[in-house]
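Trainee: Starting from these lines, generate the structure:
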Amino acid sequence: MTMTYTGDVSPAGPADVRELDALTIRKASVGPMDNNAYLLTCRRSGAQLLVDAAADPDRLLALIREGSREARLDGILTTHRHHDHIGALASVVAVTGARTHAGVDDAHAIADAAGVRVDGRLRHGSMLPLGDLALEVVALRGHTPGSIALVYREPSDARAPGASPGRAHLFTGDSLFPGGPGRTSGGPDFDSLMDDLEQRVFTALPDDTWVYPGHGRDTTLGAERPHLAEWRARRW
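Mentor: Down below sits the predicted model:
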C-alpha cells in the first residue's frame, strides 16, 4: 500500500487516497459541517461504495468519477440518520441509480427525511458485498438507534505459514472519533454506545485498526484504547 495517506482533508481541498492491495479508499470533506465522505473501490472489479452522501452532490459525483471514469456507483451506505449525513443522498441516487443501505433501526427515518428508498436494511453482523470484497456491519447503538460502522479486513498473506489476518479498516460514522465516542443524549444511550464500542470494536479488533470517522481526522484503536475508562467516567 502507499504510505502517503494522512486522512487530513478540508472542504475546499482534494481527496486523500489510500491504496490497499484489493481496495482503494478515497476520503473527502464536504459541506458546512465538514463531513467526511469515503469512496471505496474494489480494485479488481471496479465496484464502488460511497459511505455517507452527506452534502455537496457535485463534489461527491466528482469523487465518484475519480474512482471510475464511467461514474459507476454500486451502493451508498448511510452510517446514521442525522441530517448532515444525508443531505446529498437523493441527488446522488438520482444521478447514479445506486442502491442504498442503512442500519435497520435508522432506515425508515432516512427514507422519510431524504425521500429515497432504503434497499438494504442492515443488522449487526451483516456482510455487505463490494465486488470481490465484503464489508462487515457493526451496529453501534447510541448516537442513533440504527448507527452502524463498516469493517474491511485486508487479506492475510496465505503464503506465509501462521500469517495473522490483515489490517482492519473501520468506518465509524459519528459513533467513534479521536478522543471519544460520538454524542448521545446521555443515560442509557451513552451506556449502550460504550457497551457496543467495547464489546464489538475494542474487544473484536486489534490496536492497528485504522478508524475513519464521520468528521475530522482519522485515528487508530491503539491510540484510543487507553482512554476507555476515562470516557466511561466523564460520560461523554
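
Trainee: going forward, measure contacts between C-alpha atoms and count neighbours the same way
Mentor: Will do.

Trainee: For Gly166, give me its contacts.
Mentor: 153-157 (C-alpha atoms under 8 Å, 6 or more residues apart in numbering).

Trainee: Would you show me how to pick out the buried ones of these in PyMOL?
Mentor: Those of the contacts of Gly166 that count as buried under 16 or more other C-alpha atoms under 10 Å are selected in PyMOL with:
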select buried, resi 153+154
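
Trainee: As JSON lines, the contacts of Gly166 with distance to Thr219 and secondary structure would be great.
Mentor: Below are the contacts of Gly166 laid out as JSON lines (distance: C-alpha to C-alpha, whole Å; DSSP: H, G, I helix; E, B strand; the rest coil):
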{"residue": "Arg153", "distance to Thr219": "16", "secondary structure": "strand"}
{"residue": "Glu154", "distance to Thr219": "18", "secondary structure": "coil"}
{"residue": "Pro155", "distance to Thr219": "21", "secondary structure": "coil"}
{"residue": "Ser156", "distance to Thr219": "22", "secondary structure": "coil"}
{"residue": "Asp157", "distance to Thr219": "25", "secondary structure": "coil"}
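
Trainee: For His169, state which of the contacts of Gly166 is nearest.
Mentor: Distance to His169, by C-alpha to C-alpha, is smallest for Arg153 among the contacts of Gly166, at 6.3 Å.

Trainee: need the contact list for that closest one.
Mentor: When contacts are counted by C-alpha under 8 Å, 6+ apart, Arg153 touches 135, 165-169.

Trainee: most surrounded residue in those residues?
Mentor: His169 (20 neighbours; other C-alpha atoms under 10 Å).

Trainee: Max pairwise distance over the contacts of Arg153: which two?
Mentor: Leu135 and Pro165 (14.7 Å).

Trainee: pretty sure Ala62 is in a helix, no?
Mentor: Yes. Using DSSP: H, G, I helix; E, B strand; the rest coil, the assignment for Ala62 is a helix.

Trainee: count of residues packed around it?
Mentor: 13.

Trainee: and if you look at Leu128?
Mentor: 19.

Trainee: thought it was touching Leu135?
Mentor: Yes. Using C-alpha atoms under 8 Å, Leu128 is in contact with Leu135, at 5.0 Å.

Trainee: structure for this one too, so we can compare:
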Amino acid sequence: MDYTGDVSRGSAPAVRTLDHLTITKVSVGPMDNNAYLLRCGDDQLLIDAANDDDTLLALIGPAGLSTVVTTHRHGDHWQALEDVVSATGARSLAHSDDAAEIPVVTATLAEGDTVTVGDCPLEVIHLVGHTPGSIALLYRDPNGHGHLWTGDSLFPGGVGNTHGNKENFASLIDDVERKLFDRLPDDTWFYPGHGKDSTLGAERPHLQEWRTRGW
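Mentor: Predicted coordinates:
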C-alpha cells in the first residue's frame, strides 16, 4: 500500500521505504503523538519516545536502538523516554535549550549538527518559539526529495502553538519561513509531532495568512 502517514492510537504503523531509509510512523498516548522509527542499514533511531513504551519497544524489536532524539521539552513527547533508553541503552539527544526539562539526555544538540542513523545523515534545525529548544531533523534523500521531522513547530495549516505570546510567535514563524520554506523545495515532505503529514509546497501559499492571523 502507498504511504499516507495517516495513523491513530492503536492502528497499524505507517511504513515508508526509501532507497536507504525506512520510516515507520506510529501514534501513541492520549494526545495522539507521532513517534517515528528510522532505520538505515542495521541501525535504528527513534524520534520522540512520546508514550506507550510497550508499543515503541515492540516496534524497535530485536534490532535494537542506537539513538532517541526528542524534538522539544513538552512532556507529551517524552513520557516513554526513560523506559526506552533503559531497555535499549540508546543515547538520548535534545537541543541544549530544552535538555534540562527532559528526564534523560546524554548529549545535547545545536543548529547545524548532524545526527546519523547508519549511513543516513539528519541535519538539526533549531526553531525557536514553540519552546526555546525545539528542533526539526532533515534527511536529504540522495535519490528523491527531502524528509523533514518538525516536532510541534510546523503542522499542516500552521506553526506550533505559542499560547498567544506575540514574541514567541514572531520568532517561530520567522524561523520556519527562513530555515525551512526559504531553504527547501516544495516537494519536501514533513512529518509533524501530531496528526497528518504534508509538504512544504502544500503549505507555502498560506504563510502570509498564518502571519496575519497570528497563530
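
Trainee: so what corresponds to Met31 of the second structure in the first structure?
Mentor: Matched to the first structure by TM-score structural alignment, Met31 of the second structure sits across from Met33.

Trainee: what residues are up against its match?
Mentor: Asp84.

Trainee: Centre of the chain to stretch 192-204 of the second structure, how far?
Mentor: 12 Å (C-alpha atoms, centre = their mean, to the nearest Å).

Trainee: I meant stretch 100-120 of the first structure, not that one.
Mentor: 16 Å.

Trainee: Go ahead and name everything in contact with it.
Mentor: The contact list for stretch 100-120 of the first structure (C-alpha under 8 Å, 6+ apart) reads 75-81, 83, 86-87, 89-90, 93, 99, 121-123, 139, 144-148.

Trainee: which residues touch the most centrally placed residue in the first structure?
Mentor: Geometric centre of the first structure, nearest residue: Phe171, 2.9 Å, by C-alpha atoms, centre = their mean. With contacts defined as C-alpha under 8 Å, 6+ apart, Phe171 of the first structure is in contact with 149-151, 211-214.

Trainee: Are any of those residues buried, and if so which?
Mentor: 149-151, 211-214.

Trainee: can you redo those as CSV with secondary structure and distance to Leu20 of the first structure?
Mentor: Converted to CSV, those look like this (DSSP: H, G, I helix; E, B strand; the rest coil; distance: C-alpha to C-alpha, whole Å):
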residue, secondary structure, distance to Leu20 of the first structure
Ala149, strand, 19
Leu150, strand, 16
Val151, strand, 14
Val211, strand, 15
Tyr212, strand, 15
Pro213, strand, 18
Gly214, coil, 21
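
Trainee: Mind telling me the two of those residues farthest from one another?
Mentor: Val151 and Gly214 (14.3 Å).

Trainee: So which of the contacts of Arg153 of the first structure belong to strands?
Mentor: 135, 168-169 (DSSP state E).

Trainee: against the first structure, where does the biggest helix by length in the second structure fall?
Mentor: Secondary structure of the second structure per DSSP state H: the longest helix is helix 166-175. Under TM-score structural alignment, helix 166-175 of the second structure corresponds to residues 187-196 of the first structure.

Trainee: So what touches that stretch?
Mentor: If you take C-alpha under 8 Å, 6+ apart as the criterion, stretch 187-196 of the first structure is touched by 139-143, 175, 181, 184, 232, 235-236.

Trainee: Mind doing that once more with 10 Å?
Mentor: 138-145, 147, 175-176, 180-184, 186, 197, 199-203, 228, 231-232, 235-236 (C-alpha atoms under 10 Å, 6 or more residues apart in numbering).

Trainee: Which of those residues fall within strands?
Mentor: 138-139, 176, 180-181.

Trainee: need these in a markdown table with neighbour count, can you?
Mentor: Shown next, in a markdown table, are those (neighbours: other C-alpha atoms under 10 Å):
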| residue | neighbour count |
| --- | --- |
| Val138 | 25 |
| Ala139 | 28 |
| Leu176 | 28 |
| Gly180 | 18 |
| Pro181 | 23 |
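
Trainee: Output those as JSON lines; include the columns distance to Val51 of the first structure.
Mentor: Below are these laid out as JSON lines (distance: C-alpha to C-alpha, whole Å):
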{"residue": "Val138", "distance to Val51 of the first structure": "14"}
{"residue": "Ala139", "distance to Val51 of the first structure": "15"}
{"residue": "Leu176", "distance to Val51 of the first structure": "15"}
{"residue": "Gly180", "distance to Val51 of the first structure": "21"}
{"residue": "Pro181", "distance to Val51 of the first structure": "19"}
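
Trainee: ok, back up a step: ChimeraX command for the buried members of the contacts of stretch 187-196 of the first structure?
Mentor: Those of those that count as buried under 16+ other C-alpha under 10 Å are selected in ChimeraX with:
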select :138,139,140,141,142,143,144,145,147,175,176,180,181,182,183,184,197,200,201,202,228,236
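
Trainee: Next, the buried residues of stretch 9-19 of the first structure.
Mentor: Quick answer for stretch 9-19 of the first structure (16+ other C-alpha under 10 Å): 9-11, 15-19.

Trainee: should've said stretch 82-93 of the second structure
Mentor: Buried, per 16+ other C-alpha under 10 Å, within stretch 82-93 of the second structure: 82-85, 88, 90-93.

Trainee: Gly41 of the second structure: which of the residues you listed is nearest?
Mentor: Ala90 (16.7 Å).

Trainee: Map that closest one onto the first structure.
Mentor: Ala90 of the second structure maps onto Ala98 in the first structure, by TM-score structural alignment.

Trainee: Could I get the contacting residues of its match?
Mentor: Shown in contact with Ala98 of the first structure (C-alpha under 10 Å, 6+ apart): 48-50, 72-77, 89, 92, 119.

Trainee: In the first structure, point out the residues matching stretch 188-195 of the second structure.
Mentor: Using TM-score structural alignment, stretch 188-195 of the second structure pairs with 209-216 in the first structure.

Trainee: Kind regards, and thank you for your time.
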